[in-house]
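In: below is the sequence, then the predicted model.
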Amino acid sequence: MLSIPFSSHQIDLIVIGGSAGGIQAMSELLEGLPANLSAAVTLVLHMPPNRPSLLPDLFGRRCKLPVKEAEDKEPIMPGTVYLASPDYHLLIEPERRFALSCDEPLNFSRPSIDMLFESAAMAYRTAVLGIVLSGANSDGAAGLTAIRSAGGLGWVQLPSEAQAAAMPIAAIDRAGADSVLTLGKMTELLASAHTAAKETNA
């Protein structure tokens, strides 16, 4: 269960990172999101840099929310799923707009999960939920540490369920987690927490 219920801990942004095995994990997670989700969702998935991303179409077919690639200086809107573009770091500015960066890869990756998570922690503080999914390196561990240090929530996919367990294990070892969950439990909690928050605010 959530250590801090959404009904008393407003979440405005959900940031999700993954690498090897991440497409399948993100697809399952996105498919379970409710159509009336009030938070924005932002995804970083390690991808080959020199080809167009097919992920907006792939995820858009399975998700009840609109799915698009984030654009530089674009305001972050609730109820929308944003994807990092190939070969660009995706950052969040204090004004809660996106910024794209061509800075050097971090952890051999561009886009970097850590850079998204760390900038989200600065912009959203307690109102962000970070989720680390399947992957074969340690990207995301430092970013999840920043989110939890700022008072936000951190979830990690159950390592034994992940196609590649290295990323979830690194996140747990370095950042800890408010919850270590299967994908099914994550979608269940997001849907029920969202409903509970709506009922509380009604």
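Out: It's in.

In: CA atoms for contacts and neighbours, from now on please.
Out: OK.

In: tell me where the chain has strands.
Out: 13-18, 40-45, 67-69, 81-83, 89-92, 98-101, 128-132, 153-157, 179-181 (DSSP state E).

In: mean neighbour count and distance to Met122 added to those strands, as JSON lines?
Out: Below are those laid out as JSON lines (neighbours: other Cα atoms under 10 Å; distance: least, Cα to Cα, whole Å):
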{"stretch": "strand 13-18", "mean neighbour count": "26", "distance to Met122": "12"}
{"stretch": "strand 40-45", "mean neighbour count": "24", "distance to Met122": "15"}
{"stretch": "strand 67-69", "mean neighbour count": "19", "distance to Met122": "22"}
{"stretch": "strand 81-83", "mean neighbour count": "23", "distance to Met122": "18"}
{"stretch": "strand 89-92", "mean neighbour count": "27", "distance to Met122": "8"}
{"stretch": "strand 98-101", "mean neighbour count": "18", "distance to Met122": "13"}
{"stretch": "strand 128-132", "mean neighbour count": "28", "distance to Met122": "10"}
{"stretch": "strand 153-157", "mean neighbour count": "28", "distance to Met122": "13"}
{"stretch": "strand 179-181", "mean neighbour count": "19", "distance to Met122": "21"}
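
In: need the ones you listed in JSON lines with distance to Arg110, can you?
Out: Below are these laid out as JSON lines (distance: least, Cα to Cα, whole Å):
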{"stretch": "strand 13-18", "distance to Arg110": "12"}
{"stretch": "strand 40-45", "distance to Arg110": "9"}
{"stretch": "strand 67-69", "distance to Arg110": "15"}
{"stretch": "strand 81-83", "distance to Arg110": "13"}
{"stretch": "strand 89-92", "distance to Arg110": "5"}
{"stretch": "strand 98-101", "distance to Arg110": "9"}
{"stretch": "strand 128-132", "distance to Arg110": "16"}
{"stretch": "strand 153-157", "distance to Arg110": "21"}
{"stretch": "strand 179-181", "distance to Arg110": "26"}
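
In: ok, structure two:
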Amino acid sequence: MSEQHTSRPYAVVAVASSAGGIQGLVALLSRLGPDLPVPVLVVQHLDPRHRTLLPEVLSRRTELAVKLAEDQERIEPGTVYIAPPGLHLLVGPDGVLALTSTDPVHFVRPSGDLLFESVAESYGSRAIVCVLTGTGVDGATGVAAVKHRGGTVIVEDPETAQFAGMPQAAVATGAADFVLRLEKIAAAVRGLVEDKRQ
């Protein structure tokens, strides 16, 4: 793609969260700083019957730009893209987003698994994915796909997560590179994306 992507080891961060996730996302995004050199894609399980205020809530707590993802939108560094309620969020190798209303996966839509699998296919070893607090198993299949393609997997420590289901399922895959307390995840992400390896 562009030189920017070839000069950095990582090109994208994807995050999945569910119950307790809004607090988790605030804790993560508020620590990432204003100049993150990669985009962040977020699946947070939300009630599709209501318009979400999540972008507004997160915008007040982070220096990054935060918006609801739009179909066929090209992702940009330093911007957080939230999957709209009731729609799966996918990304292609050209950095263009796709929103779909295909069937729920593990009873959820948007699905962290589908986002992670698209990130794995499109970005391979240049992807970082994070599984935060939540019930259920969403994200576990996806982290295995990311690991298989050489990407990096960060999981919130189930021992300290508000809801341990999703982190436990992700850890159980054996794919986690880092299992960290919530407040330490942002520093790990920044350390990875700011590494200037050629």
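Out: Alright, I've got the coordinates. Computed from a predicted structure; not experimentally measured.

In: still on that earlier bit, out of the strands of structure 1, which is closest to Leu55 of structure 1?
Out: With Cα to Cα as the measure, strand 81-83 is the member of the strands of structure 1 nearest Leu55 of structure 1 (8.0 Å).

In: what does the closest one contact?
Out: Contacts to strand 81-83 of structure 1, defined as Cα atoms under 8 Å, 6 or more residues apart in numbering, come from residues 40-44, 55-56, 65-70.

In: show me what Pro66 of structure 1 aligns to in structure 2.
Out: Aligned counterpart of Pro66 of structure 1 in structure 2: Ala65 (TM-score structural alignment).

In: against Thr152 of structure 2, how distant is that match?
Out: As judged by Cα to Cα, to the nearest Å, Ala65 of structure 2 and Thr152 of structure 2 stand 24 Å apart.

In: Leu90 of structure 2 now?
Out: 18 Å.

In: please apply the same query to Ala144 of structure 2.
Out: 10 Å.

In: likewise Leu97 of structure 2?
Out: Leu97 of structure 2 is 21 Å from Thr152 of structure 2, by Cα to Cα.

In: same check on Phe116 of structure 2?
Out: 11 Å.

In: what is in contact with those two at once?
Out: With Cα under 8 Å, 6+ apart as the test, Phe116 of structure 2 and Thr152 both reach 129, 146.

In: pretty sure Pro85 of structure 2 is in contact with Val43, am I right?
Out: No. Applying Cα atoms under 8 Å, one finds Pro85 of structure 2 not in contact with Val43, separated by 9.1 Å.

In: what residues are shared contacts of the two?
Out: By Cα under 8 Å, 6+ apart, the residues touching both Pro85 of structure 2 and Val43 are Pro110.

In: state the distance from the nearest residue to Leu116 of structure 1 once chain neighbours are set aside to Ser160 of structure 1.
Out: Distance criterion Cα to Cα, 6 or more residues apart in numbering; nearest residue to Leu116 of structure 1, sequence neighbours excluded, is Leu91 at 5.0 Å. From Leu91 of structure 1 over to Ser160 of structure 1 the distance is 30 Å, taken as Cα to Cα.

In: for Ala69 of structure 2, which non-adjacent residue is closest in space?
Out: Using Cα to Cα, 6+ apart, the closest residue to Ala69 of structure 2 is Tyr81 (4.9 Å).
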